[in-house]
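1. Okay, here's the prediction I keep looking at, along with the sequence it came from:
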Amino acid sequence: MRYYGDVYRPPSEARSLIVQVTYGCSHNTCAFCSMYKAKRFALRPLEEVLEDFRTARPLFRHVDKVFLADGDALVRKAAELEVILDTVRELYPECQRVTCYASPASIRIRTDQELRRLRDKGLTMVYMGLESGCDAVLERMRKGNTAADIVAMGQKVRRSGMALSVTAITGLGGPELMERHAVETAEAFNAMNPEYIGMLTLMVEPGTPLHDWVADGSFRLLTPGQVLAETKLLVEHLDSPGSVFRMNHASNYLTLRGTLNGDRPAMLETIRRAERDLSCLRPEEWRGL
């Protein structure tokens, strides 16, 4: 197996076979993100991708899951993705799911028919970053899309029959946009009704514009108490029946999990208990990405 640079994957892909289909991120300008700054985006030669899958087969007796890295595998030509998926199915008949990151831009260039065909070939779920449902936050963070754009692409994925996992980041609006960020992010989740909702908590990475803004005082971070208040407001406004909600990333101060909407009261009670006793939060020095 050959990997170029740092490789990132969602927490739920910890036990997946990971093969790079692209290098880096096709957008790579988000002000808060440092993940792919050391790489220039490129499509990996198809034969190299297929060779890695062939090489891995004798190394692993059983492969349940495959994750197509890096940041935006869906941007490849649909015909090439079909070849990759056919190869996975041929070499790993026991594989239950194949997933990848997808950006709103890469979803937009795929036709509905292409997405359905990729689903039929075995691409069962994509991970997409919403980050915020507030356009003012998205613009400042250089996301490159409006909330309406992102919601429309999430709905497009769901129409194809693929599962959709969407993430957002608490604290991304700072104190000034805290309420709008919480409420409008919940509204965006509700409009997409994804199978999975994941919440991270903002961490400032060196080498990013956000790091510079924090240093010069033009962006203020939320306190842990404010993060809890924002999270409570978001959860209060969530109305996405059946969505599995997870806030259990290493960046989070508080762990929350449940299935909407039934588990919302219990999650709100967990937040209220944490507000009464901040000592139960993850210490700052234990947070990570």
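-> It's in.

2. CA only for contacts and neighbour counts going forward, please
-> Noted.

3. From what I see, Leu85 and Asp120 are in contact.
-> No: Leu85 is beyond contact range of Asp120, at 9.7 Å (criterion: CA atoms under 8 Å).

4. Of these two, which one has the most company?
-> Comparing Leu85 with Asp120 by neighbour count (other CA atoms under 10 Å), the higher total belongs to Leu85, at 22 against 15.

5. how far away is the more buried one from Arg110?
-> The spacing between Leu85 and Arg110, counted by CA to CA, to the nearest Å, is 16 Å.

6. and if you look at Ala274?
-> 43 Å.

7. Please apply the same query to Ala191.
-> Where Arg110 is concerned, Ala191 sits at a distance of 21 Å (CA to CA).

8. who has more neighbours, these two?
-> When neighbours are counted by other CA under 10 Å, Ala191 and Arg110 differ, and Arg110 comes out ahead with 19 against 16.

9. got another, please set it beside the one above:
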Amino acid sequence: MNYEGKVYRPWIEANSLLIQVTLGCSHNTCTFCDMFSDKRFRVRKVEDIFADIEQARKYYPYVPSIFLIDGNVMVLKTATLLKVLNKIKETFPECKKISLYSSFNDLKRKSVEDLKLLKEAGLDMAYIGLESGDRETLERIEKGMTPEEAVEGMANAKAAGIRVLASFIFGMGGKERSKEHIEETVKLLNILQPEEIAPMALAIQPNTKLEQQVESGEFVRATPLQILHEEKYLLENMNFETVYWGDHGNNIAPMRGYFPDLKASFLNRINHEIETNPITKQKVHNTYAW
């Protein structure tokens, strides 16, 4: 396999075969992210992607799931992505799940007809970084997306039958906008109703614009208590069924399961942490870089 640069995949895809289709991220300006700072975005040659797929077949006798990397693979032309999906299904007929990174804008730019073709070709799921539903927070982190664009993209995915896992970040609004950030995020999530969600606590990545803003005092990090209250608000106010992947390593109270089935259990856990965890007395939640 010819992986180039740093390689990332969701923790949920730990057991999936990774096929590198794009290099980097076509947006790559988010202030909090350094995942693809070592690469300039480009699409790999189809013949190189095919060679990796064939090479992987020689190594792995059974591959139940495949995850396409790097960032927002959905930005590819539909015809190109269809070639890749068809090659995967031909080479790994046992594969039951194919997923990729996307953005809501990538979904918005594609027609429902094109997305249906991708679904029929084997694409099951898109992982999307929502980060926040608060318009001002989205602008501050230079996400390049509005809440309205997220709604349009999600509508296209639902119409095509492609599952979406939306990730977002506790503390992304900082200490100042913690309330606005979580209230608007939950409001937007209740409109989007993604099939799965992955909330995680903010980690300050080295050499990012956000790190500079923290050092200068322009961005003041939310306290651990604020982060816990953000998760409590989320659990109290979500009104749709989803898979809750709240077990990221940076979360204060890692939890995973079906929502709202486990709502009472999750809330009991959060309330317990708020009442008893010494971290609530600290000014900063120390997380690790990706």
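-> Structure's in. What do you need? These numbers were taken from a predicted model, which means no experiment stands behind them.

10. What is the neighbour count of Tyr60 of the second structure?
-> Neighbour tally, Tyr60 of the second structure, other CA under 10 Å: 10.

11. Tell me the buried residues in stretch 143-163 of the first structure?
-> 143-144, 146-147, 150-154, 156-158, 160-163 (16 or more other CA atoms under 10 Å).

12. show me the contacts for Met200 of the second structure.
-> Residues counted as contacts of Met200 of the second structure (CA atoms under 8 Å, 6 or more residues apart in numbering) are Ser167, Phe168, Ile169, Phe170, Gly246, Asp247, His248, Asn250, Asn251.

13. what's whatever helix or strand His181 of the second structure lives in packed up against?
-> Following DSSP states H and E, one finds His181 of the second structure within helix 178-192. Helices and strands touching helix 178-192 of the second structure, as assessed by 3 or more CA pairs under 8 Å, 6 or more residues apart in numbering; DSSP states H and E, comprise helix 147-160, helix 224-237.

14. Need the ones you listed in CSV (columns: distance to Val73 of the second structure).
-> Shown next, in CSV, are these (distance: least, CA to CA, whole Å):
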stretch, distance to Val73 of the second structure
helix 147-160, 15
helix 224-237, 29
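
15. In contact with the residue nearest to Glu114 of the first structure when sequence neighbours are not counted, which residues?
-> Counting by CA to CA, 6 or more residues apart in numbering, Ala78 is the residue found nearest to Glu114 of the first structure once chain neighbours are left out, at 6.5 Å. Applying CA under 8 Å, 6+ apart, we find Ala78 of the first structure in contact with Arg110, Glu114, Leu118.

16. Please name the residues that touch the last one.
-> Spelled out, that is Leu118 of the first structure. Leu118 of the first structure touches Ala78, Leu81, Glu82, Leu85, counting by CA under 8 Å, 6+ apart.

17. Which residue in the second structure aligns with it?
-> In the second structure, the residue paired with Leu118 of the first structure is Leu118, using TM-score structural alignment.

18. List the buried residues of the helix or strand hosting that match.
-> Using DSSP H and E, the element containing Leu118 of the second structure is helix 112-120. Residues of helix 112-120 of the second structure classed as buried by neighbour count (16+ other CA under 10 Å): Val112, Asp114, Leu115, Lys116, Leu117, Leu118, Lys119, Glu120.

19. Stretch 14-32 of the second structure too?
-> Going by 16+ other CA under 10 Å, stretch 14-32 of the second structure has these buried residues: 16-26, 28-32.

20. How about stretch 275-290 of the second structure?
-> By 16+ other CA under 10 Å, the buried positions in stretch 275-290 of the second structure come out as Ile279, Thr280, His285, Asn286.

21. what comes into contact with stretch 44-62 of the first structure?
-> The contact list for stretch 44-62 of the first structure (CA under 8 Å, 6+ apart) reads 1-2, 19-23, 80, 84, 87-88, 91-92, 94-95.

22. 6 Å - rerun?
-> Applying CA atoms under 6 Å, 6 or more residues apart in numbering, the external contacts of stretch 44-62 of the first structure come out as Met1, Val21, Thr22.

23. do the same with stretch 201-220 of the first structure
-> With contact meaning CA under 6 Å, 6+ apart, stretch 201-220 of the first structure is reached by Ala31, Phe32, Ile169, Thr170, Gly171, Gly174, Ser251, Asn252.

24. Can you name the residues that contact the first one?
-> The one in question is Ala31 of the first structure. Contacts for Ala31 of the first structure (CA under 6 Å, 6+ apart) come out as Met141, Arg142, Thr208, Pro209, Leu210.

25. of the residues you listed, closest to Lys39 of the first structure?
-> Checking the contacts of Ala31 of the first structure against Lys39 of the first structure by CA to CA gives Thr208 as the nearest, at 14.4 Å.

26. Distance of that closest one relative to Asn252 of the first structure?
-> For Thr208 of the first structure, the distance to Asn252 of the first structure - CA to CA - is 20 Å.

27. So which residues of the stretch 1-150 of the first structure form helices?
-> Along the stretch 1-150 of the first structure, counting by DSSP state H, counting those that start in this stretch, helices occupy 46-56, 78-91, 104-109, 112-121, 135-140, 147-160.
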